[in-house]
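> Can you look at this prediction? I've put the sequence above it.
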Amino acid sequence: MEKELLQEKYPTKEAVTTEIINLKAILSLPKSTEAFMSDIHGEFTAFDHVLRNASGNIKQKIEELFNGQMTPKTQKIFAFLVYYPSERLKIIKSTFNNSDDLKQWYLNTFDDLLELLKYCATKYTRSKVRKALAPEFVYITEELLYGDFTTEDKHKYYAQITDDIINLNSADQFIITLCHTIQRLVVDHLHMLGDIYDRGPAPDKIMDRLMRHHSVDLQWGNHDILWLGAAAGSQLCIANLLRICARYDNLSIVEDSYGINLRHLSLLAEKYYQANPGFAPKLNHQTDKPSKAELDQITKIHQAIAIIQFKLEGQAIDRRPEFKMTHRKLLDKLNKERTAITLNGKTYPIVNGCFQTVDPKNPYQLCPEEQEVIDQLTNAFVNSEKLHKHMDFFMKKGSMYLVYNNNLLVHGCVPVDKDGNLEGLTLNGQLYKGRALFDLLEHNLRESYIYSKQNDDLATDLLWYLWTGPVSPLFGKRVMSTFERYFIEDKTAHFEEPNSYYTLRHEAWFIEKMLQEFGIDPKVGHIINGHTPVKKGRSPIMAEGKMLVIDGGFSKAYQKTTGIGGYTLLYNSYGLQLVTHQPFTTRANAIAQLTDIVSTKRIVEQELARKTVAETDIGTKLKRQVKQLKELLDDM
């Protein structure tokens, strides 16, 4: 069948020969740049800025190309034009007093942008560059990009093109499209290693941006699973999701962005709950602080949904003994007065208690009003058109893990015991561990999402398990102590024991073992993780450079821990570079004050010779095509 398709596409010897020459030429090109980002947690403006400046690569290319021609200040102004062309054009144009000066600026800027575009396009075929160009300016751009300006006969020709761009009022749009093409070519492919959602204010804008991106893949994070699960109808995921949104004052994402009505939940909260300092929201990202009335409402909603969550979790634990989570049923451990709780033989006083709807005789049963509310919410999440648009994209581009160019991309961990032996989950009498565990969980997630099964079926319960289960690769801890953090002051009760993976990943032998589990050559491979913020003073590069952790604190909630504003990782033909970013202020400040956020680049691994397309996964596919074409040629 494959041979027949090739014969149809390349019917003559000349066509086959031309394609072989083309593919072999592509194989000799330098490897294009991949960028890796993780744990954005709704911080759209910082994420968008890093995409626009290509993790500092655009600034670096401007320095390389125009060193000696532009002053550092002029380079910076030019760089921000490339990042934010529409906004910077308005500012720059306002500084000109006459049209002749503005026209000359346009002509100079055309030249500079075309030079930069040509410099960024050297890794690519002309056909690939053409696809990156704005359709309305393809002909004009190619003429100016590849023109022979040494030929006297064509000087007037090129001058006429640029003059007409200005005279026909297309100069601004031409500049904007050139800038966007440069942004696109500097980073060829983007990897997102999970946790787009929760904590920050605009995960929906991040998803919209990613859906417009030219080439991207997504690995699911534990926070993302809550939103995938909510869209699939998991009431456990919905309750956890809403509790986190209330905790970080992000309920507007649910209501305004995804059109989910929280009125019934609000009425329930108002009826049963009062002011409670333990459930006051964290206000990390807000500039306009909520009023006292709004804070009181959020605090009550926070309590109501937390209690619904704890009840639903108790039900899931009972129906899924194979999850081995009985120790996480805590409502029945409260004393009669609900003033204390005994855990692991130790009694703790309860603080900030809010157990008004908990029946001591049946603590995990929802009262009729709670059941009505969670059913209404489930219906709203399942039928949210915008949420499903984003989650459909997540399913299309996402996975539990990805093997790409000898790198294993995993949000969290590969569950192991203290000796580095794989740990797993037993379902229906079969033990799943390592790669098989990831594959099982991905299969179940896809099944639950596609078929929107009942709330209490195994596939849907496994969505919640991915969020909090003891051997979930996305969670990576033995226990999630949510209940204890709300109701127990003693911080020793809050401890969440991490999986041994997080200790062992500092060791090269262990990383090599994990790479082999996923079919990667340990001599050349790496594991790239997000999920765990790298604490101030610690290195994100571990196991002799084979393990890279790129959660550096895009989320403002983690920046006190990390001391920075995030990491990105770049992988180009020269090797791997880790980029450290300073905390982002605001988009308006960046545009007006030219405040960039790249701080330092650190070489992780440098190639002795530049890596070519032939040495990549795409190269493997192209070589296979060349082989098939040669076989076809032999048969002609």
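Thanks, I have it. Numbering: from 1, shown residues only.

> okay, CA-based contacts and neighbour counts for the rest of this
Fine.

> got the contact list for stretch 123-142?
Here stretch 123-142 makes contact (C-alpha atoms under 8 Å, 6 or more residues apart in numbering) with 26, 29-32, 121, 161, 174, 177-178, 181, 184-185.

> Second structure for comparison follows:
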Amino acid sequence: MEEKGMSKEELRYLKCLAELYPTIGKASTEIINLQSIVNLPKGTEHFLTDIHGEYEAFSHVLRNGSGAVRKKIDDVFGHTLSTADKRSLATLIYYPREKMELVKKAEEDMENWYKITLYRLIEVCKITGSKYTRSKVRKALPPDYAYVIEELITEKSEVLDKEAYYNAIVNTIIDIGRAEDFIIALAELIQRLVVDHLHILGDIYDRGPGPHFIMDRLCDYHSLDIQWGNHDIVWMGAAAGQKACIATIVRISVRYGNLDILEDGYGINMFPLGRLAMNVYRDDPCECFKLKGDKNTTETEAALGMKMHKAISVIQFKLEGQLIEKYPGFGMEDRRLLHRIDYEKGTIKIYGKEYKLKDNLFPTIDPKDPYKLTPEEADVMERLSSAFINCEKLQRHMKLLLSQGNLYKVYNGNLLYHGCVPLNEDGSFKQVRVFDKSYHGKALYDALEVYVRKAFFALDPVEQEKGKDICWYIWTGPNSPLFGKDRMTTFERYFIADKQTHVEKKNPYYSLLEDEKVVDQIFKEFGLETSGAHIVNGHVPVHQQDGESPVKCNGKVLVIDGGFSRAYQKETGIAGYTLIYNSYGLLLSAHEPFKSAEAAVREETDIVSRQVAVRRSQRRRLVGDTDNGAALKERIRELKMLLQAYRDGLIIEKK
């Protein structure tokens, strides 16, 4: 039976809502609060991708909000401060402790400097916090100084002599010796408020030396989501104990001179691998396995590194061969290469040709059973697997990837993912087989994500094993949306001189990004409107120095991987793109290479080289225009129904 146009289900729901808002007054107050939030300017979203372990550059971009802090300073001070003073203030906000140490060495009147600086920071805080409710700002305040900071950044209409009131507070802060702590607190509050939400579009790991530091920072970040990249997925597989993923991670870490990430960062012992390498490859120069990067290593360290590099590479090729044989549906038989080697001649037959191998010393490979690990190799992998599974810090970092991460995300009308949506040459969605079913488009992403989560949470050991193994496939498979190439030619790059064998053909997706029909088809597939939406994409570096633009398809697609990793900067010509989406529109930032935090403080340099407006909103966007705003409007509608139910006598107030 329906009462006054209300169904039983609606009435039941409203009775549950009444537990939270038991009176007309409380429901009315919440409606007013939510309505005020809906009409505030939308918070700033910050997009970063392909960080690849470059912690210092990542930390700086996080501190400066890709230019958002500098814009707030300009908004507050305009032409009333010199360019040098504004630059100095920005540096202080980014690195308050470090900057003050330099100032104290040069400044004669520190009391005056403290007073001027505190007033400037207070003004920046006021404008930075103005788009949020007092409640939200209050939650962001450092506990020790929350009350005083709130007094300083809140207009006090009841105070007649405001200047004297604020002077008294500031003078007291200085007199009791808390100026430096207060400056640090205000600077960190500005950093916290200038970005409302952070999007990481994948590839936190590999290449650079500090992914574990990045993950520590993200664990404490106030609001973020992560779209997994192929380099993140292989670490997730390794943390779940998938041995081909473990071998891949160790190989990349050795190759880029980053074993300290594993040893010091995660406490994973590399001694068993080093012992294997010295036992088996003692007299092998391992010339094909030279290390990358400019790490300061001794000749002995470099020699051991090359031997370890070869040892783990051979193990990886064996483990991958086992997986490919186990799952014919992966369609990767062409990646099983060890049985194609003629071990007597030192050649290999692939792509219809015979190639001479640059290195034909394979003491651990049995030509009759080339994919079988030797007992010593098996022991190394068992030890490594146990170390990865039982590393508390690594598991904590993976927990963050699982709780805040996905393969893709639809957020405020934009579609975010790391790699691609696999397509056929004609632009249609490619059918991809995942174990016993075929998927395409959004359904492919969803199916793969389900299996990734099974690697960590499934109770059925068979399903859990499939989940672990799918992590390896997503890393390197020809139809993986995160890899997006027909093959990963790791073996060829080590062992074959002919660079034609090194070619990795990209999925047609990348050549069709300027085709509006194809892009609109992707929007529809993920439930988005074809006008006003954007694909924000990482994974493939944009070669700015060759004239390539990150803005594609009339602004509908934004590829923001511009080379955060130092390893890519020679190719890209810059040090990465980042994206800001604020209440005024979308702003793309191209970054210069980052020297160091020390240089940034000493020279007062920033790394935003130029900013380009991708789209300006015709009117300032409000919280009500966002996904969160839609949820708030729905809650307002429900609360209004609750008010009506109180007034109609369907629900009784609880005083």
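Done, it's in. Since the structure is predicted, the reported quantities are computational estimates derived from the model, not experimental observations.

> So after superposing, what's the score?
Once superposed, chain against chain, the TM-score is 0.97 (TM-score structural alignment, normalised by the length of the first structure); 630 aligned residues with a C-alpha RMSD of 1.6 Å.

> Would you check which pair of the contacts of stretch 123-142 of the first structure lies furthest apart?
K31 and I161 (33.9 Å; C-alpha to C-alpha).

> Would you mark the buried spots in stretch 285-296 of the second structure?
Residues of stretch 285-296 of the second structure classed as buried by neighbour count (16 or more other C-alpha atoms under 10 Å): 286, 288-291.

> List the contacts of that stretch.
Taking C-alpha under 8 Å, 6+ apart as the rule, stretch 285-296 of the second structure contacts 254-257, 302-303, 305-307, 309-310, 358-359, 494-495, 567.

> buried subset of those residues?
Here, 16+ other C-alpha under 10 Å leaves 254-257, 302-303, 305-307, 309-310, 359, 494-495 buried among the contacts of stretch 285-296 of the second structure.

> The first structure: which residue goes with K290 of the second structure?
Aligning on TM-score structural alignment places K290 of the second structure opposite A280 in the first structure.

> ok, the aligned residue in the first structure for D232 of the second structure - how many residues close by?
Taking TM-score structural alignment, the alignment pairs D232 of the second structure with D224 from the first structure. By the criterion of other C-alpha atoms under 10 Å, D224 of the first structure has 23 neighbours.

> The helix or strand harbouring A164 of the second structure vs the first structure, average distance?
In this assignment (DSSP states H and E), A164 of the second structure forms part of helix 162-175. Aligned to the first structure and superposed, helix 162-175 of the second structure gives a mean residue distance of 2.7 Å (mean C-alpha distance after the TM-score superposition for the first structure).

> Just the buried residues of that helix, please?
Buried positions in helix 162-175 of the second structure, judged by neighbour count with 16+ other C-alpha under 10 Å: 170, 173-174.

> that older thread, narrow the contacts of stretch 285-296 of the second structure to those in helices?
Those of these mapping onto helices are 254-255, 302-303, 305-307, 309-310, 494-495, per DSSP state H.

> residues touching the most centrally placed residue in the second structure, list them.
In the second structure, the centroid-proximal residue (C-alpha atoms, centre = their mean) is I200; its distance is 2.6 Å. By C-alpha under 8 Å, 6+ apart, I200 of the second structure lies in contact with 47-49, 224-227.

> so how far is D225 of the second structure from it?
6 Å (C-alpha to C-alpha, to the nearest Å).

> Touching stretch 65-79 of the first structure from outside, list them.
Contacts of stretch 65-79 of the first structure (C-alpha under 8 Å, 6+ apart): 58-59, 62-63, 116, 119, 594.

> so can I have CSV of these showing distance to K324 of the first structure and secondary structure?
Formatted as CSV, the contacts of stretch 65-79 of the first structure follow (distance: C-alpha to C-alpha, whole Å; DSSP: H, G, I helix; E, B strand; the rest coil):
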residue, distance to K324 of the first structure, secondary structure
I58, 50, helix
K59, 52, helix
I62, 56, helix
E63, 57, helix
L116, 58, helix
Y119, 57, helix
L594, 54, coil
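
> From L331 of the first structure, how far out is L387 of the first structure?
32 Å.

> Ok, L594 of the first structure next?
L594 of the first structure sits 53 Å away from L331 of the first structure, going by C-alpha to C-alpha.

> do the same with L295 of the first structure
L295 of the first structure is 26 Å from L331 of the first structure, by C-alpha to C-alpha.

> pretty sure the match of D232 of the second structure is in a strand, no?
No - assignment of D224 of the first structure by DSSP: H, G, I helix; E, B strand; the rest coil gives helix, placing it outside any strand.

> If you rank the contacts of I200 of the second structure by neighbours, which is first?
T49 leads the contacts of I200 of the second structure on contacts (other C-alpha under 10 Å) with 31 neighbours.

> wait, it sits on D225?
No - in terms of C-alpha atoms under 8 Å, T49 of the second structure does not count as a neighbour of D225; the distance is 11.8 Å.

> quick one, which of L594 and L331 of the first structure is more surrounded?
L331 (21 against 17).

> what's the matching residue for Y351 of the second structure over in the first structure?
Using TM-score structural alignment, Y351 of the second structure pairs with N344 in the first structure.

> got the contact list for its match?
Listed by C-alpha under 8 Å, 6+ apart, N344 of the first structure has no contact partners.

> let's go with 10 Å and repeat that
Neighbour list for N344 of the first structure: 327, 493 [criterion: C-alpha atoms under 10 Å, 6 or more residues apart in numbering].

> do you know how far it is from P321 of the first structure?
Distance of N344 of the first structure to P321 of the first structure, computed by C-alpha to C-alpha: 20 Å.

> now swap in M211 of the first structure and tell me
If you go by C-alpha to C-alpha, the gap between M211 of the first structure and P321 of the first structure works out to 39 Å.

> Neighbour count: these two, which is higher?
M211 (16 against 10).

> Now check the second structure for the residue matching the more buried one.
By TM-score structural alignment, M211 of the first structure lines up with C219.

> For its match, list the residues it contacts.
213, 396-397, 399-401, 404.

> out of the residues you listed, which is most surrounded?
Counting by other C-alpha under 10 Å, top hit in the contacts of C219 of the second structure: L401 with 21 neighbours.

> how about the nearest residue to the aligned partner of that residue in the first structure, chain neighbours excluded?
Alignment note (TM-score structural alignment): L401 of the second structure maps to F394 of the first structure. For F394 of the first structure, ignoring the flanking residues on the chain, the nearest one in space by C-alpha to C-alpha, 6 or more residues apart in numbering is L218 at 7.0 Å.
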